[in-house]
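1. what's the 3D shape of this:
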Amino acid sequence: MATPSALPGFNAPAVGFEQPFAMLEACHERVQRTLTLLQRLRTHVQEHGADVPAQQAARDVLRYFDIAAPLHHEDEELHVFPLLLAKGAPDVAALVARLQHDHLCMTADWAAARLPLQALADGLQAVFSEADGAAFDRFIARYDRHIADEETVAYPAAQALLAAPALEAMGSEMAARRKVPASAR
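-> Reported below is the predicted structural model:
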C-alpha cells in the first residue's frame, strides 16, 4: 500500500490564502483524498492485516482529520456561515444551519472512526470490525454530502456577498490561524 505522499495527486494545487475560497476547495480535495486513503486502508487491512504501510496510512488519516480538518471547519464557522446567516437567502440560511449541525456530527463521527484507526496505528488492532466499517461509512457519507452542498451552494453564495477587501481579510485571518508567515501567503 502506498503512503499518502506517494499517492498520485496527493499534493493540493498551489493556491494561496489570497484566494480563500480556492483554498477552502483545495482543503476539500485533500479531505476527499484522505477519505479515499481511508477506503484503501480498509481494503488493505482486509487483505494484508495491520502491516507497516497500513499503520502509516492510519497515522496519515489521523493527522489530517486531527489537525487540518478542524482548521477548515473553523474557517467556515468564522467566515462563511455567519455571512450567509446574516445576508443569505432563506434557503441558503437553512442549508447553513444544516452545515453547522454537520460540523457537530462530524466531530462525533470522527471520534468513533478515530478509535480503531489509532488502535491500528499503535499496533493494538489488526483488523477492522463491522462496527468500525460502519463508523467509517458514516463519516465518509456525511463529508461527501457536506462538501457537495458547500461547493455548489454555500461557497458561491458567500463569494457573491464579499468584496475584494473582505476576501483579503478572510484569507489573512485563515493564514494567521495556521501561523503562515505573511511572506508565504
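
2. use CA for all of it now, contacts and neighbours both
-> OK.

3. my guess is residue 34 meets residue 64, correct?
-> Yes - using Cα atoms under 8 Å, residue 34 makes contact with residue 64 at a distance of 7.4 Å.

4. More neighbours: those two, which one.
-> Neighbours per residue, other Cα atoms under 10 Å: of residue 34 and residue 64, the larger number sits with residue 34, 21 against 15.

5. Just the buried positions in the helix or strand harbouring that one, please.
-> Following DSSP states H and E, the helix or strand that holds residue 34 is helix 20-48. Counting neighbours by 16 or more other Cα atoms under 10 Å, one finds that the buried residues in helix 20-48 are 20-35, 37-38, 40-42, 44-45.

6. could you check the angle helix 20-48 makes with the one helix or strand residue 145 maps to?
-> Using DSSP H and E, residue 145 sits in helix 130-149. Helix 130-149 runs at 160 degrees relative to helix 20-48, counting by axes from the mean of the first three to the mean of the last three Cα atoms, to 10 degrees.

7. Give me the helices and strands touching the following helix or strand past helix 130-149, please.
-> Using DSSP H and E, the helix or strand that follows helix 130-149 towards the C-terminus is helix 155-161. Secondary-structure packing of helix 155-161 (3 or more Cα pairs under 8 Å, 6 or more residues apart in numbering; DSSP states H and E): helix 81-87.

8. Swap in 10 Å and give it another go.
-> With contacts taken as 3 or more Cα pairs under 10 Å, 6 or more residues apart in numbering; DSSP states H and E, helix 155-161 sits against helix 20-48, helix 81-87, helix 164-177.

9. Please generate a structure for the following sequence too, so the two can be compared:
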Amino acid sequence: MIPLSRGPAAELAPGDVVGLLAACHANVRARLAEAALLARAKSWDERHHASARAVHDYFAVAFPLHVEDEDVRIGPELLEHHGPTIAPLLFELHDEHERAEELRLLLLGDWARWRKEAGPVSRGHHHVLRRFARSTAVHLTREEQVLFPLVDALPEPTRIAIARAMVAARRG
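-> Alright, predicted model coming up:
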C-alpha cells in the first residue's frame, strides 16, 4: 500500500501539501506501532506475516518517497520562497533523514524475512527499532511544528505543483 494515492489523500484539496505530509506522518506512526507489535510477538501466524509484509513494503517503498518529497520536491521550493535563512533548518532535517535511512536499512532485512518466516527478534533489532521510532517521532513532530507552517506559506501555484509531483511520484 502506498498511501498518498489512495484513501484520505484522495479527498484533499489541490495544493494541500501539508495534508499530504500529515497523511504520510500518520502512516509512518501507524507502521512504526505495527513494527513494535511485531517485535514483541512471541508466536507467529499468518497475521504476523501479513503485518511484516505491510511494514516492510511501507518502509521499502512509501517511506523513501516521503523523504524524497521533503528533500527534493519541497525543500528547494522553501529555500527559493523563504530565502537562505531557512537553509540551516533544511540541512538539519535532511541530516535527520540520512540518519533515519541508516536505521531503516538495518530493519528492512528482518521485516523482509518475517514476511515468510517467524522471528526470532534479536536484541539488536529491538535496539535499532527503538532508536528509529524515537528519532522518527521527534523528527515528525519537529516538521509538523516548524516545516508545515513554512509549506503553508508557499504560493498556491507552488503548493499545487508540489502536490501534483508528490502524487505523480507514487503512481510511477
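
10. Please produce TSV containing the helices and strands packed on helix 155-161 of the first structure, extended by distance to residue 144 of the first structure.
-> Putting these into TSV (distance: least, Cα to Cα, whole Å) gives the following:
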stretch	distance to residue 144 of the first structure
helix 20-48	8
helix 81-87	18
helix 164-177	23
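
11. coming back round to it: from the chain's centroid, how far away is the helix holding residue 34 of the first structure?
-> Using Cα atoms, centre = their mean, to the nearest Å, we find the averaged C-alpha position of helix 20-48 of the first structure to lie 9 Å away from the chain's own average C-alpha position.

12. Of the helices and strands packed on helix 155-161 of the first structure, which is nearest residue 142 of the first structure?
-> The stretch from those with the least distance to residue 142 of the first structure (Cα to Cα) is helix 20-48; that distance is 11.3 Å.

13. Mind listing residues that contact the helix or strand just after that closest one?
-> Remark: after helix 20-48 of the first structure, the chain's next helix or strand is helix 52-63, criterion DSSP H and E. Defining contact as Cα atoms under 10 Å, 6 or more residues apart in numbering, one finds that helix 52-63 of the first structure is touched by 1-5, 31, 33-38, 40-45, 48-50, 66, 68-69, 110, 113-123, 125-126.

14. quick one: buried residues of helix 52-63 of the first structure?
-> 53, 54, 55, 56, 57, 58, 59, 60, 61, 62.

15. Show where that helix falls in the second structure, residue numbers please.
-> Across the second structure, the stretch matching helix 52-63 of the first structure (TM-score structural alignment) is residues 46-57.

16. Quick one: list the elements packing against the helix ranked longest in the first structure.
-> The single longest helix within the first structure, with elements called by DSSP state H, is helix 90-121. Using 3+ Cα pairs under 10 Å, 6+ apart as the contact criterion, the elements in contact with helix 90-121 of the first structure are helix 20-48, helix 52-63, helix 69-75, helix 81-87, helix 130-149.

17. which one of those helices lies closest to residue 172 of the first structure?
-> helix 20-48 (8.7 Å).

18. most centrally placed residue in the second structure?
-> For the second structure, residue 63 is the residue whose C-alpha lies nearest the centre (Cα atoms, centre = their mean; 3.9 Å).

19. from what I can see that one touches residue 23, true?
-> No - counting by Cα atoms under 10 Å, residue 63 of the second structure does not reach residue 23; the two are 11.8 Å apart.

20. Does residue 7 of the second structure touch residue 23 like I think?
-> Yes - here residue 7 of the second structure lies in contact with residue 23, judged by Cα under 10 Å, at a distance of 9.4 Å.

21. From the centre of the second structure, point out the most distant residue.
-> Distance from the centre of the second structure peaks at residue 43, with 28.3 Å (Cα atoms, centre = their mean).

22. That one contacts residue 120, doesn't it?
-> Yes - counting by Cα under 10 Å, a contact exists between residue 43 of the second structure and residue 120, whose distance comes to 9.4 Å.
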